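Trainee: Sequence and predicted structure, then a few things I'm wondering about:
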Amino acid sequence: MYQETELIGIAKRENNKKRNYLVVNKLQGKHVPVEPKLALTMFQELAKQVKKDNEGKRLLLVGFAETATAIGAAVAAYLNCDYIQTTREHVEQVNYLFFSEAHSHAVEQKLIKEDMDVAIPLADRIIFIEDEVTTGNTIMNIIHEIEQKYRSRVSFAVASLLNGMDETALRKYQEYNISMYYLVKTDHSQYEKIADNYYGDGSYTSIMQDLTCHYTDELLCTNAVNARRLTQGEVMQEACVGLWNQINAKYVFDKVQSILVLGTEEFMYPALFVADKMERSGLRVKFHATTRSPITVSSEDSYPLHSRYELKSFYDEERVTYLYDLEQYDQIFVITDAARNNSESGENSLLMALKAKNNKTIHLIRWCLE
């Protein structure tokens, strides 16, 4: 069983008056670089809890963007059930269910209504997948939205790596008969004070200028699956195998090399899957992803994040995105589902950050429906 001190560090949100702290999971592979096997093992432990209590049920898993998309896809792959993630991105020619995330820097979340129209009548239970649940309000918002729109008899549950809900919030969920699965129970009562005590004197670099530079090479992979649309765990898993096979066929790996596999914002699980395949083949691999979250960084050893690059997003050049604790590697694989016509400025911005850490061999892998 995991311990709180093993998994989390408390960081300070930047310019967020709603909540000044952020719980950073050191094994999740979002903000902190991690060995892929550690992240996937943790996700599978959560999946085992869900499976044990839901044998024979038809499940729809909903992973929350952006931090829980890899968790949700991994649990869906383990259970081989229906899966869809929330998104903040634009999807062409669809309608949305909207709901809010009150404490976040980016409050609007969406589910594609046409896919929910198909999935909900077939489901016995909808399970929301999160990295951490604190108040439960965001999930309750979408539950109310679903109940109002569909009048379905489907039941609900929540599965998260961490659960920081207080007794009042837990009691509310019990009254609604919403099951809770989690690996570690956390107590948030001191987190605000902990965050306030950090100096925020880490390394900050902004790379927002629009300069053209070039990756070592670019590979466009086929047969992409978009988890913003309804899919199935086995379908996603098979597609990720195909992604890995295309990458493995093109590149030659020296087993003594250090490799970084980097996902982009909501797009995490396929990149994590590839990173795991590399690690299983004997390579030294780390995985993490860019993020929308503006987090203060600090030089203090006890603080979870020490350096930050401020970049243009792969998905919208007007959006700021961030990358934390970047190091030097022998090879870097940036794996994204961003279409080429959306991402040139973001690609250049990230590449300049990678080169600033003296990374020289940087591959761009594009896995998207374009």
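Mentor: Noted; the coordinates are in hand. This structure is a prediction, so every number in the text was calculated from the model and none was measured.

Trainee: contacts, neighbours, all on C-alpha from now
Mentor: Will do.

Trainee: just checking, next helix/strand downstream of the helix or strand where Leu351 lies?
Mentor: When elements are assigned from DSSP states H and E, Leu351 belongs to helix 340-356. The helix or strand immediately downstream of helix 340-356 is strand 362-366, counting by DSSP H and E.

Trainee: Could you tell me the angle between that next one and helix 340-356?
Mentor: 160 degrees (axes from the mean of the first three to the mean of the last three CA atoms, to 10 degrees).

Trainee: if we can go back for a sec, packing partners of the helix holding Leu351?
Mentor: If contacts are counted by 3 or more CA pairs under 8 Å, 6 or more residues apart in numbering; DSSP states H and E, helix 340-356 sits against strand 307-312.

Trainee: if you set the cut-off to 10 Å instead, what comes out?
Mentor: Where contact means 3 or more CA pairs under 10 Å, 6 or more residues apart in numbering; DSSP states H and E, helix 340-356 is packed against strand 203-206, strand 307-312, strand 320-324, strand 331-336, strand 362-366.

Trainee: Next one for the comparison:
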Amino acid sequence: MTGTETPSAVTRVRLPSGELSIDVQSGSPWKLDDLLGFGVRRNPKRGYLLVSRVLGKHVPVSPLTIRAAHRALARQLASDLPGPLLFIGLAETATALGEGVAREWGADTKRTDFTFLHTTRYRQRGELALGFQEPHSHASSHLVYRPAGGEGQRHFAHARTLVLIDDELSTGATLENLARGYMALNPQLERLLLVSLTDLCPRHGELQAALDLPTLSVSLLRGHLSFAPDPAYTSPALPPVSGNDSDKTPLLAAVSARNGQDATRSPLLDAALDRLLQTPAGQSVLILGTGEFQYPPYLLALRLQLARPDLSVFNSATTRSPVLVWGQIGHALSFTDNYRDDIPNFVYNVAPGGYDQVWIGHEGQATLDPQLLTVLGAQALRLA
């Protein structure tokens, strides 16, 4: 991999699949190198991957770094946004990011007239509100369920401000599809906010005109992205990435952000923290989330690090996203998913023996592949 910055702030990165160019706008709150590395998807739809250094998904990072990113985004959102508000995070990558931004905004503003939920790729009992497509994704179909609680249902039905959160914004197509689906359900919507770690979308004006809705974008870095595929490159075969579309309710947490509920008050989370507080001083601890289930494991990692500054705590998560070992992706493990879809899942940049302790947080009855636990010397923690 080679990356060079010119005086015009254009970064060019040569990947096996082609050349990526990112033109960073001056005045962006964070630097490109602080936010991103680069990788190659095993996906013929898109040959590159922007690998976040602050997300806690493909790269293990300190939960303090993750919290700093959540706070930096939340503090760009006005405190007087028209309410009620509906925050929606995109599965699977931005479930923790979305919830983190929503909860940090709520803590800063002291407002309670909002609900956070995230999209899902798992069918479950409950009222399905809408489905939409993520065109470039390896698994393109998303589902949005109506919140289970009364207040959440009211916020969903009557939101005046819709806040959509994803890790990156490149074409805007996915969030446009979601916004259109929601606007068809709620004609009272007055404002749309698009929140991302990196906003590289060139069509904001077009998007606002197409939706006919005041639209604001909030990010830590803004610019434009272009990718020139190498015609000689052939993408490796895409492994199975779609589930069996069966009802996953028996496997999922009874209280979940998929349903607009707060899973962070779980006594399981408190018990896990009590257990991890017994860790010997000076050890390195990795806490992994699983797929869409990311925020409670992140919160556990954050609480542990705050309570035990003598430990080196890291947070990341497993994923169904197939990526090559190249560039920012230095190591990959493949294992069987824990939602009985019989598809491969992956954990990146977590080599066996790299941490004194590895804990894998999961939900409900979604049991982990024993081989993954064995290879990493990890222990499973049910957190919701």
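Mentor: Noted; the coordinates are in hand. Everything numeric in this text was worked out from a predicted model, so none of it was measured.

Trainee: buried set for the helix holding Leu351 of the first structure?
Mentor: Buried residues in helix 340-356 of the first structure, counted by 16 or more other CA atoms under 10 Å: Ser343, Glu344, Ser345, Gly346, Glu347, Asn348, Ser349, Leu350, Leu351, Met352, Ala353, Leu354.

Trainee: same check, this time on stretch 171-184 of the first structure
Mentor: Tyr173, Ile178, Ser179, Met180, Tyr181, Tyr182, Leu183, Val184.

Trainee: Ok, which of the helices and strands packed on helix 340-356 of the first structure comes nearest Cys240 of the first structure?
Mentor: Closest approach to Cys240 of the first structure among these is made by strand 331-336 (11.8 Å; CA to CA).

Trainee: per the alignment, Leu60 of the first structure corresponds to what in the second structure?
Mentor: Counting by TM-score structural alignment, Leu60 of the first structure lines up with Leu86 in the second structure.

Trainee: doesn't its match fall inside a strand?
Mentor: Yes - counting by DSSP: H, G, I helix; E, B strand; the rest coil, Leu86 of the second structure is part of a strand.

Trainee: Please, which helix or strand holds the residue mapped onto His138 of the second structure from the first structure?
Mentor: When the first structure is aligned by TM-score structural alignment, the residue opposite His138 of the second structure is His105. According to DSSP H and E, His105 of the first structure maps onto no helix or strand at all.

Trainee: how close does His105 of the first structure get to Ile10 of the first structure?
Mentor: 17 Å (CA to CA, to the nearest Å).

Trainee: Of those two, give the one with the bigger neighbour count.
Mentor: Counting neighbours by other CA atoms under 10 Å for His105 of the first structure and for Ile10 shows that Ile10 has the greater number, 22 against 17.

Trainee: Name the helix or strand for that one, please.
Mentor: Judged by DSSP H and E, Ile10 of the first structure forms part of strand 8-12.

Trainee: and that strand, which stretch of the second structure?
Mentor: Strand 8-12 of the first structure maps onto residues 36-40 of the second structure, going by TM-score structural alignment.

Trainee: Ala301 of the second structure -> the first structure?
Mentor: That one, Ala301 of the second structure, aligns with Ala275 by TM-score structural alignment.

Trainee: Based on its surroundings, how many neighbours for its match?
Mentor: There are 27 residues near Ala275 of the first structure, going by other CA under 10 Å.

Trainee: Provide the secondary structure category for it.
Mentor: Relying on three-state DSSP, one would call Ala275 of the first structure helix.

Trainee: got it, and the one 10 residues further on?
Mentor: When classified by three-state DSSP, Val285 of the first structure comes out as strand.

Trainee: Can you name the residues that contact the aligned residue in the second structure for it?
Mentor: In the second structure, the residue matched to Val285 of the first structure (TM-score structural alignment) is Val313. By CA atoms under 10 Å, 6 or more residues apart in numbering, the residues touching Val313 of the second structure are 60-64, 283-287, 301-306, 355, 357.

Trainee: Show me the residues you listed that map onto helices.
Mentor: Pro63, Leu64, Ala301, Leu302, Arg303, Leu304, Gln305, Leu306 (DSSP state H).

Trainee: can you tell me which two in those residues are farthest apart?
Mentor: For these, and using CA to CA, no pair is farther apart than Leu64 and Leu304, which are 10.7 Å apart.

Trainee: intersection of neighbour lists for these two?
Mentor: Contacts common to Leu64 of the second structure and Leu304, judged by CA under 10 Å, 6+ apart, are Tyr298, Val313.

Trainee: Pull the contacting residues for the residue lying closest to Thr205 of the first structure once chain neighbours are set aside.
Mentor: Leaving aside its sequence neighbours, Thr205 of the first structure sits nearest to Tyr309 (CA to CA, 6 or more residues apart in numbering; 4.8 Å). By CA under 10 Å, 6+ apart, the contact list for Tyr309 of the first structure reads 203-208, 290, 321-326, 349-350, 353-354.

Trainee: Repeat the analysis, applying 6 Å as the threshold.
Mentor: Going by CA atoms under 6 Å, 6 or more residues apart in numbering, Tyr309 of the first structure touches Thr205, Ser206, Tyr322, Leu323.

Trainee: residue in the second structure matching it?
Mentor: Match for Tyr309 of the first structure (TM-score structural alignment): Leu333.

Trainee: counterpart of Gln174 of the first structure in the second structure?
Mentor: By TM-score structural alignment, Gln174 of the first structure lines up with Gln208.
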